[in-house]
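K.L.:
here is the input, now give the coordinates:
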Amino acid sequence: MLNADFLSSPLLEAVEIPDFDKSGPGRFHNRELSWLGFNWRVLEEAQNTRVPLLERLRFLSISANNLDEFYNVRVAGLRELARAGNTTPAHDGLTPVEQLVLINEDARKLLEAQQTTYEALRSEMEDEHISILDKDSVGKNDKAYLSDVFLNQVFPVLSPLAIDPAHPFPFIPNLGFSLALQLERSSDKRPLMALLPIPHQIDRFVTLPSSNGTHRALPLEELLLLHLSSLFPGYKYKSHCTFRVLRDSDLEVEDEAEDLVREFEVALKRRRRGEVVRLKISTDAPTALRQTIMHELHVSTDEVVEVKGMIGLADLGELVLDNRPDLLWPSFVPRVPERVQDHDGDMFAAIRQKDMLLHHPYETFDMVVRFLAQAARDPDVVAIKQTLYRTSKKSPIVEALCEAAEDGKSVTALVELKARFDEAANIRQSRRLERAGAHVVYGFLDLKTHAKISTVVRREGNSLVTYTHYGTGNYHPITAKVYTDLSFFTCDASLGRDATKVFNYLSGYAQPEKLDNLSISPISLKPKLLEMIDKEIEHAKAGKPAEIWAKMNSVIDPDVIDALYKASNAGVKINLVIRGICGLKPGIKGLSENIRVKSIVGRFLEHSRIVCFGNGHGLPSKKARVFISSADWMGRNLNRRVETLVEIENATVKAQIVSQVMAANLADVAQSWVMAPDGSFTRPEPPKGKFAFNCHRFFMENPSLSGRGSAGASDVPKLTHTKD
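P.N.:
Modelled structure (predicted):
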């Protein structure tokens, strides 16, 4: 049976804050600062010595990439509001200008910490015979090899650019990385200023020949500095700097676009040319180069960040070497569910037996691919409907849909063109599906379709049976290897009808009049959540056990947060597992003393969205009401997207979610951070005399309850504290 030790662990002691206005904007934590806090937690995993060395390097790369994207989108938007003179405060009371000041202060500290972390990791990598060189540490024997690499693999792609009245400053695209050079003509000592854009089509690091298990890498910019004489013959090197440009990458689409695909193709070109929101430049940049770059890119002093160290730390992901397994996480192969194996891989037979919930990446995402691939080849399948928000470039799901369409089946694909940074890929996928004969629709212009739904209609005897997949994550086989998500498979007729009604809403604007087990935003999802929270308040007032467990990426919607505050004051015990942004302030007397918030950051990226209500019986309980969702509790998800909230009624699946998935997340210590009332996070200490429980390790070692076959046990695995 379940070892529920975690239930005995008390909430953090609530604090009394004098003169705190419980109805004022101070009851909310700022969204942007909360996001930066999450990225600090990611960076701290790069400093965590319990994490393998190259995985720590990966965390550093992720942190750097996250921060760039944050400036591309969120800071760019705030900057536009500030420039337009907008003084409307956010929910926490801060104006755009005030937010920008605080963001830049924290982000500069984060950048410095990233560089400090990089230097520490670089030193540790040296101890493991992995070296990142510079041009001055390249030996004579390597120079011949590097010359060959330069001439044959780099030189043909380069475009050295002089900067003078005849050669105006070139356009530098978003994320563009360049060398700026001061040169001198040998014949008459005439100065020349030049740019050397570093092409992103080439790997950032050049691997040098090595022996005895060593690995040596030279950054591409160092290779270019070694060969300036080939790029600028007749000139002598004087000085240089490196810089990188971040541009506004948000998209705007005309409301009355006649051809949505064509409009997005144009918008993607505009993104490349967005205004510069940040200039990263090396600390030792010569004054003339710095001033010229700032002037030509139209950036102010506060938009310039001097970097003492390596610019573009996101590229360090190239050095996470597969041939050094000793410096990586131990290998893990996702499981094939026992029940699917019992049915010789037949997904439809496994689903017919009973509803099945798979927990990715612990259960392989290949089962979702198999579900659609099997449907494509099954002569009894007559129709497939599928949402696509994000997927891989060579998507096996798109392959299956194309195969089904080419085989004459009715295939409808809802492709969301507004999936940020995946718009171009989604346009390509939609063109390909259309060529195969699928019906491709794009949903609503003013609403993103973020719901994860797939239906397969199969002829069985004289009836048509609908098999449905509801997910919490994207149909992306690559990210599914590292994102934790839930896949719910069912052939329940009411859930199939609900899914079909949602597809009809997306393709024909036919708003569903009645849904049995499903709530959708922007119509009914938020009201359903608020209704369920109110019911817990009623249970608490009636003296019954009242409890809410929820897990998701972000919570910032003010109405939902206020409802949780109201529930806390009524005595409802609330446990939230929020990976990223949290606008709620827990543990404040008279406001949120019954609310606990934790964040889990570890080997896998927590991504599943779950909410459980005690329903008058507390948690865990067989009588709880349990939901999975595609939506975080954010205004965009609840009001401006098409999202799903699916109630789970199958007893085994409910037990899996409550007593396995949520219980393990709440019990986790090894990868957890606990949120304080001021928005800061600290790591908890493991229970006295016990090792820190690690939920990721638990899930890797224990199969999902509803996916077990005839040989599996029927009970929920026991939670034990294992050595991290």
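K.L.:
only C-alpha atoms from now on, for both contacts and neighbour counts.
P.N.:
Noted.
K.L.:
so what's residue 528 up against?
P.N.:
Counting by CA atoms under 8 Å, 6 or more residues apart in numbering, residue 528 makes contact with residue 519.
K.L.:
shouldn't it be within a helix?
P.N.:
Yes - the assignment for residue 528 is a helix, going by DSSP: H, G, I helix; E, B strand; the rest coil.
K.L.:
any idea how far it is from residue 285?
P.N.:
For residue 528, the distance to residue 285 (CA to CA, to the nearest Å) stands at 56 Å.
K.L.:
kindly report the same for residue 331.
P.N.:
44 Å.
K.L.:
and the two? which has more neighbours close in?
P.N.:
Set side by side, residue 331 and residue 285 show more neighbours around residue 285, with 19 against 7, by other CA atoms under 10 Å.
K.L.:
tell me which element the more buried one is part of?
P.N.:
Using DSSP states H and E, residue 285 sits in no helix or strand.
K.L.:
what about residue 127, how many residues nearby?
P.N.:
Counted with other CA under 10 Å, residues neighbouring residue 127 total 10.
K.L.:
tell me which residues in the top helix by length along the chain are buried?
P.N.:
If you go by DSSP state H, the chain has its longest helix at helix 96-127. Across helix 96-127, burial judged by 16 or more other CA atoms under 10 Å covers 96-97, 99-100, 103-104, 107, 110-111, 114-115, 117-118, 121-122, 125.
K.L.:
before we move on, what about stretch 224-238?
P.N.:
Along stretch 224-238, these residues count as buried under the neighbour rule (16+ other CA under 10 Å): 224, 225, 226, 227, 228, 231, 232, 235, 236, 237.
K.L.:
from residue 149, how far out is the third one?
P.N.:
Counting by CA to CA, the gap from residue 226 to residue 149 is 12 Å.
K.L.:
could you do residue 654 as well?
P.N.:
Residue 654 is 58 Å from residue 149, where distance means CA to CA.
K.L.:
one more: residue 58?
P.N.:
Going from residue 58 to residue 149 by CA to CA gives 26 Å.
K.L.:
of those two, who's got more company?
P.N.:
Taking other CA under 10 Å, residue 58 and residue 149 do not tie; residue 58 has more neighbours (24 against 16).
K.L.:
could you find the closest non-adjacent residue to that one?
P.N.:
In this structure, residue 58 finds its nearest non-sequential neighbour in residue 317, 5.5 Å apart by CA to CA, 6 or more residues apart in numbering.
K.L.:
one more, please, to line up against the first structure:
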Amino acid sequence: FRKRVGGLKRQQAAGLANLTLQGWAPDVQLQLIARAVQPMLRAQSSCLYEDILPRLAEHNIRILDYNELTTEQKQRLQEYYEREVYPILTPLAVDPGHPFPFISDLSLSLGILLHDPNSDESYFVRVKVPPNRPRWVPLETPYHFVPLEQVMIHNLDILFRGMEIIAAHPFRVTRNADVERNEEEAEDLLAMISEELRERRVAPVVRLEVDEAMPETMLTILRSELNLEPNDIYPIRGLLRLDDFFGLADLNMPHLKYEPWTPATPLRLGGLDTKARPGDFFNIIRQGDLLVHHPYHSFAASTQQFVEAAADPRVLAIKQTLYRTSANSPIIKSLIHAAEQGKQVAVLVEVKARFDEAANIAWARMLENAGCHVAYGLVGLKTHTKVSLVIREEEDGLRPYYHIG
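P.N.:
This next block holds a predicted model:
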């Protein structure tokens, strides 16, 4: 949605009737997308509530509805709410003196309708479900949880004392990530991408997911304030933002997980220790090309060792492309270490890697601070390939070694 539907929305706003296929104008494609996605969402909810959650319950892992809780459990959750959640909530009301609040991309929010018995006026209020609190609030029974938004909804009387709560329902917005970009005219590619990230934060909303029980009054307010069409609204049965279920995969239940995979070490690299004898890696490669297939072959025993072998005193330079990398990347650490040893290190960091732009900009600056030469991609192209080049001084002169992925 953020990229493809966002692109169609931009074309629709620009009045582009036809681009490639006859009759497939942006508004037609958007209608077809909505028609195709609705049954997918119903199938997703059915899978969750009729298959996944019941099967988890067989192993005593339960996501409980607030109404299933005992009085004692509700009391403990109220204490948790007052201690851990209530102090960081910021309710934002919409009235003539307070415009509709900004809603961040993919954040989970509560839409609340209030009635003031003193003034007899009604208000719409938005409260963000805090992302720095656990989505699944644990109960006293191990592996039993209740959704945070339900804890908040059932304790709104503490937040809105003296007000009558008419309705409260979760919703989530998706913003356009297809921001217009003109690389040919950009004087500074890094500055352009940084500006694009800022624009993406406040880009138009392209999808609104709501609790299917949300009343029409609240839907009308959200649709009007967010400038949405009926096809942009997706009612959801049950829980929203299902990617939070990934957190349950960290539970200590190994019998419910895939068996750990131990990748094979290529025979020619068996027993190699590049930290103790980094030059041995190049001796092996010099005997002939080596083909490895990840994840079946070990990344740490092959590709990672290739970069770590740059610590060899005979290595003069290393050149590398980076598209995406992990938070604790050993590749980044090896490149920084090589630069600190005085080797020539050049890195092409692709700052246009979709949804990893901010992370890659941070990596690029870290590498620059360590003394690496950094290029920020090529205008008009996206560098996706994984290429390394090591220049090593040997008896017969300088020899290049390559890793191509």
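K.L.:
TM-score for the pair, please.
P.N.:
The TM-score (TM-score structural alignment, normalised by the length of the second structure) is 0.91; 397 aligned residues with a CA RMSD of 2.1 Å.
K.L.:
map the residue nearest to residue 58 of the first structure onto the second structure.
P.N.:
Under the alignment (TM-score structural alignment), residue 317 of the first structure pairs with residue 246 of the second structure.
K.L.:
residue range for the strand with the most length in the first structure in the second structure?
P.N.:
Longest strand in the first structure, counting residues (DSSP state E): strand 235-247. Aligned by TM-score structural alignment, strand 235-247 of the first structure corresponds to residues 163-175 of the second structure.
K.L.:
which residues touch the residue nearest to residue 58 of the first structure?
P.N.:
57, 58, 61.
K.L.:
and the host helix or strand of the first one, what does it pack onto?
P.N.:
Put plainly, it is residue 57 of the first structure. Element membership of residue 57 of the first structure, judged by DSSP H and E, is helix 53-70. Judged by 3 or more CA pairs under 8 Å, 6 or more residues apart in numbering; DSSP states H and E, the packing partners of helix 53-70 of the first structure are helix 31-46, helix 96-127.
K.L.:
7 Å instead?
P.N.:
Judged by 3 or more CA pairs under 7 Å, 6 or more residues apart in numbering; DSSP states H and E, the packing partners of helix 53-70 of the first structure are helix 31-46.
K.L.:
whereabouts in the second structure does the helix it packs on align?
P.N.:
Aligned by TM-score structural alignment, helix 31-46 of the first structure falls on no residue of the second structure.
K.L.:
counterpart of residue 267 of the second structure in the first structure?
P.N.:
In the first structure, residue 267 of the second structure lands on residue 338 (TM-score structural alignment).
K.L.:
tell me how many other residues crowd that match.
P.N.:
20.
K.L.:
distance of it relative to residue 483 of the first structure?
P.N.:
Computed as CA to CA, the residue 338 of the first structure to residue 483 of the first structure distance reads 22 Å.
K.L.:
for residue 205 of the first structure, which non-adjacent residue is spatially closest?
P.N.:
Distance criterion CA to CA, 6+ apart; nearest residue to residue 205 of the first structure, sequence neighbours excluded, is residue 219 at 4.5 Å.
K.L.:
actually residue 644 of the first structure, not the one I typed
P.N.:
Residue 644 of the first structure sits nearest to residue 520 (CA to CA, 6+ apart), 4.7 Å away.
K.L.:
and that neighbour, how many neighbours?
P.N.:
When neighbours are defined as other CA under 10 Å, residue 520 of the first structure has 25 of them.
K.L.:
in what helix or strand does it lie?
P.N.:
Here residue 520 of the first structure is assigned to strand 518-521, by DSSP H and E.
K.L.:
same for that strand, what does it pack against?
P.N.:
Strand 518-521 of the first structure sits against strand 641-648, with contacts defined as 3+ CA pairs under 7 Å, 6+ apart.
K.L.:
start to end distance for stretch 320-333 of the second structure?
P.N.:
One end of stretch 320-333 of the second structure to the other measures 13 Å (CA to CA).
K.L.:
ok, and what's touching that stretch?
P.N.:
304, 307, 346-350, 353, 356, 383-384, 386-389 (CA atoms under 7 Å, 6 or more residues apart in numbering).
K.L.:
and with 8 Å instead?
P.N.:
If you take CA under 8 Å, 6+ apart as the criterion, stretch 320-333 of the second structure is touched by 304, 307-308, 346-351, 353, 356, 360, 363, 367, 383-389.
K.L.:
and what of stretch 122-141 of the first structure?
P.N.:
Contact partners of stretch 122-141 of the first structure, identified using CA under 8 Å, 6+ apart, comprise 53, 213, 214, 215, 216, 217, 218, 219, 222, 223, 225, 226.
K.L.:
could you list which of the residues you listed belong to strands?
P.N.:
Using DSSP E, these in strands are 215, 216, 217, 218, 219.
K.L.:
which residue, other than its chain neighbours, is closest to the first one?
P.N.:
Here the nearest residue to residue 215 of the first structure in space, its sequence neighbours aside, is residue 130; by CA to CA, 6+ apart that works out to 4.7 Å.
K.L.:
tell me the spacing between the one you found and residue 642 of the first structure.
P.N.:
According to CA to CA, residue 130 of the first structure stands 47 Å off from residue 642 of the first structure.
K.L.:
which one of the two has more residues nearby?
P.N.:
Per other CA under 10 Å, whichever of residue 130 of the first structure and residue 642 has more neighbours is residue 642, with 26 against 19.
K.L.:
just to revisit the earlier point, any idea how far the match of strand 235-247 of the first structure is from the middle of the chain?
P.N.:
23 Å (CA atoms, centre = their mean, to the nearest Å).
K.L.:
before we move on, what about stretch 47-61 of the second structure?
P.N.:
Counting by CA atoms, centre = their mean, stretch 47-61 of the second structure comes out at 25 Å from the chain centroid.
K.L.:
can you give me the end-to-end span of that stretch?
P.N.:
Stretch 47-61 of the second structure has an end-to-end distance of 16 Å (CA to CA).
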